[in-house]
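Student: got a predicted structure here, sequence first:
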Amino acid sequence: MKVSKITSHVFIYVLLVLGGLMMLLPFFWMVSTAFKTGFEAMQTPPTWFPKHLLWRNWVQTWHAAPFAQYLLNSVIISVVTTFGQVITSIMAAFAFAKLKFFGKRLLFWLLLATMMVPGEMLIIPNFVTLSQWHLVNTYGALIIPWLASFFAVFTLRQSFAQVPDQLYAAAKLDGASDWRFLWQILVPNAKSSIMAVALLQVIGSWNSFMWPLIVTNSETMRTLPVGLQAFSTDAGMSYPELMAAATFVILPMVILYLALHKYVVHGMRIGGMKG
């Protein structure tokens, strides 16, 4: 029995290691290609390591397009949309979890059903609406549609529901307002779920490509993912510079996720529990 248990553990660890290596392989290839010459990047069979580390690829990449402006736009949009979405989600989740009002259950299920609608179906209606508001090619077009998310509301609502109603009743008897109960009791107890929602929104906003491409038409409003188009021309693709630019885009989110991933795991586990 002991030998069988050890064998099963070894087998599981081998599978996990192989799976991890497969997940890391695209990132390794991206960084490796960023140091290669154009010939090495297209060579067949492919080479895993560059013969010489071409650091100039990174310098040329940074100056090939206004990446400083792209970076600034991405930071502004990610921070504002995340902050706005967290605030609206916290207040909506509190209403669905603790407050009582007419049509609450029906409204919750109707909003929950919207999660089944593909985001691509909303692109045209959102674009038409923003066009009528004269917000195309502005920060407003890049921020306003993402200030609310029912996925975030649902996750936080499940977390808030874990707090006993007796605690809410006791706080009300002690004279605490709904606002005070929310920010002093519920929010601190749901810190992991809030961090998970915020992190997922930051990553989603940072990596967004389709929407910024559609609603912006000038270099000053482009974001980092859209800026990768600068390396695709009629003459072909500059793969070393493209991979260097992709590294610029991905690296901040990789670092952020590695630093905060425990909140995602814990927060999603709590949010998935029945409220």
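Tutor: Arrived safely, thanks for sending.
Student: only C-alpha atoms from now on, for both contacts and neighbour counts.
Tutor: Noted.
Student: which parts of the stretch 101-250 of the chain are strands?
Tutor: 232-233, 236-237 (DSSP state E, counting those that start in this stretch).
Student: contacts for the last one?
Tutor: Put plainly, it is strand 236-237. Applying CA atoms under 8 Å, 6 or more residues apart in numbering, the external contacts of strand 236-237 come out as Phe231.
Student: centre of the chain to that strand, how far?
Tutor: Relative to the chain's own centre, strand 236-237 is displaced by 29 Å; criterion: CA atoms, centre = their mean, to the nearest Å.
Student: with stretch 161-178 instead?
Tutor: 33 Å.
Student: end-to-end on it?
Tutor: 15 Å (CA to CA, to the nearest Å).
Student: kindly report the same for stretch 51-68.
Tutor: From its first residue to its last, stretch 51-68 covers 30 Å (CA to CA).
Student: redo the strands of the stretch 101-250 of the chain as a markdown table? Include mean neighbour count and distance to Ser149.
Tutor: Converted to a markdown table, those look like this (neighbours: other CA atoms under 10 Å; distance: least, CA to CA, whole Å):
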| stretch | mean neighbour count | distance to Ser149 |
| --- | --- | --- |
| strand 232-233 | 10 | 33 |
| strand 236-237 | 11 | 36 |
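Student: ok, and here's another one to check against it:
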Amino acid sequence: MKLKIGNHILLIFGAFIMIVPFLWMVSTSLKTFGESMQVPPTILPKEWKFENYAEVFESVNFVKYYINTIALTLGRTIAQLFLCSLAAFAFARLTFPFKNTIFIAILSVLMVPPQVILIPNYAILTQLGWIDTFYALIVPGMFSAFGVFLLRQFFMGIPKELDEAATMDGCSLFGIYWRIILPNATPALIALGIFTILAAWNDFLWPLVMTSSENMRVLSVGIAAFQGQYSTDYPLLMAGAVLSTIPMLIMFILFQKHLISGIALQGVRR
């Protein structure tokens, strides 16, 4: 009993540590500029300035940032779910030469920091003429080594007897993948989808380097524009951050059970 109470106290303390920065962000977004710079700082605004949220849309083309971010996120997520699941199906169900070697080579990509290949990727995209386009934002993120690994582990836990039964009924390999494997891998697909959405929505360095025009900015890069060289309008900055965070909070609240179940099931897959 004492151990359970101690665990709950520890979890509550950890949750408090995690939620305080978010609450401070919301509080700052409702302050005036002068109050946001006040020392010592105030926890709650003395004057609740909800106009900051409207001013965010007036100061920059925030709606365009939203549209670009949604397009980037949807493009990467849909492509990763399809391409990674196809590759995972091949590694989990098919037999071909050097299968394990190729799989290890794909996993080795996870050990390479993205910053290391940033300049070579920029050079390639420049040669293709894709800089400052949606091609540069979406295409390089359409495949994920982590996604292949995650789905392969899940696919290997689906009984192969289902494949054999489908083959006897005249189902093709793609039919097995589409009608047998994918419907039985919904938790893993949702988990990968959530991970991909979070990574794409919060991506900053890649869009910053690969785009240069105001018309191609995404939320992460657009919000950074509120930060000035000598002074920063923190209420506007925090208001923009709150507006960009809300969709991810709603998504996590709606799909948290699927995310947790998808991650938990990976621990029991062979």
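Tutor: Structure received. Since the structure is predicted, the reported quantities are computational estimates derived from the model, not experimental observations.
Student: export the strands of the stretch 101-250 of the first structure as CSV, with columns for distance to Gly119 of the first structure.
Tutor: As requested, those are arranged in CSV below (distance: least, CA to CA, whole Å):
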stretch, distance to Gly119 of the first structure
strand 232-233, 26
strand 236-237, 29
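Student: ok, which of those comes nearest Leu24 of the first structure?
Tutor: Among the strands of the stretch 101-250 of the first structure, strand 236-237 comes nearest to Leu24 of the first structure, with 23.6 Å by CA to CA.
Student: now that closest one on the second structure. Mean distance?
Tutor: Averaged over the aligned pairs, strand 236-237 of the first structure sits 0.6 Å from the second structure after superposition, using mean CA distance after the TM-score superposition for the first structure.
Student: what span of the second structure lines up against that strand?
Tutor: Counting by TM-score structural alignment, strand 236-237 of the first structure falls onto residues 231-232 of the second structure.
Student: before we move on, what about stretch 130-137 of the first structure?
Tutor: Using TM-score structural alignment, stretch 130-137 of the first structure pairs with 125-132 in the second structure.
Student: buried sites along the matching stretch?
Tutor: Within stretch 125-132 of the second structure, the residues that qualify as buried are 125, 130-132, counting by 16 or more other CA atoms under 10 Å.
Student: corresponding residues in the second structure for stretch 50-59 of the first structure?
Tutor: Using TM-score structural alignment, stretch 50-59 of the first structure lines up with residues 45-54 of the second structure.
Student: which residues sit against the matching stretch?
Tutor: If you take CA under 8 Å, 6+ apart as the criterion, stretch 45-54 of the second structure is touched by 27-32, 35, 235-236, 239-240.
Student: do stretch 181-200 of the second structure as well
Tutor: Here stretch 181-200 of the second structure has contacts from 69, 72-74, 76-77, 80-81, 89, 147, 150-151, 154-155, 158, 248, 258-263, using CA under 8 Å, 6+ apart.
Student: likewise stretch 126-145 of the first structure?
Tutor: Here stretch 126-145 of the first structure has contacts from 77, 80-81, 211-212, 215-218, 221, using CA under 8 Å, 6+ apart.
Student: same question for stretch 98-117 of the first structure.
Tutor: With CA under 8 Å, 6+ apart, stretch 98-117 of the first structure has contacts from 96, 150-151, 154, 161, 165, 168.
Student: please pick the buried ones from those.
Tutor: Buried members of those, scored by 16+ other CA under 10 Å, are 96, 150, 154, 161, 168.
Student: now intersect those with the helices, please.
Tutor: Assigned to helices by DSSP state H, the following of these qualify: 96, 150, 154, 161, 168.
Student: tell me where the stretch 51-200 of the first structure has helices.
Tutor: 56-64, 67-98, 104-113, 123-132, 139-143, 150-161, 165-173, 178-181, 187-189, 191-207 (DSSP state H, counting those that start in this stretch).
Student: roughly how far does the residue of the second structure most remote from its centre sit from Phe91 of the second structure?
Tutor: The outermost residue of the second structure relative to its centre, with distances by CA atoms, centre = their mean, is Met168 at 39.7 Å. Shown here: Met168 of the second structure relative to Phe91 of the second structure, a distance of 22 Å by CA to CA.
Student: before we move on, what about Lys31 of the second structure?
Tutor: 54 Å.
Student: same thing with Gln229 of the second structure?
Tutor: 50 Å.
Student: for Ser159 of the first structure, what are its contacts?
Tutor: Per CA under 8 Å, 6+ apart, neighbours of Ser159 of the first structure: 190, 193, 270-271, 273, 275.
Student: filter those residues to the buried ones?
Tutor: Looks like those have 190, 193, 270-271 buried, using 16+ other CA under 10 Å.
Student: closest one of the residues you listed to Phe49 of the first structure?
Tutor: Among these, and counting by CA to CA, the member closest to Phe49 of the first structure is Ser193, at 40.9 Å.
Student: give me the aligned partner of that closest one over in the second structure.
Tutor: In the second structure, the residue paired with Ser193 of the first structure is Ala188, using TM-score structural alignment.
Student: kindly report the same for Val86 of the first structure.
Tutor: Under TM-score structural alignment, Val86 of the first structure pairs with Leu81 in the second structure.
Student: quick one: contacts for its match?
Tutor: Contacts for Leu81 of the second structure (CA under 8 Å, 6+ apart) come out as 147, 189, 192-193.
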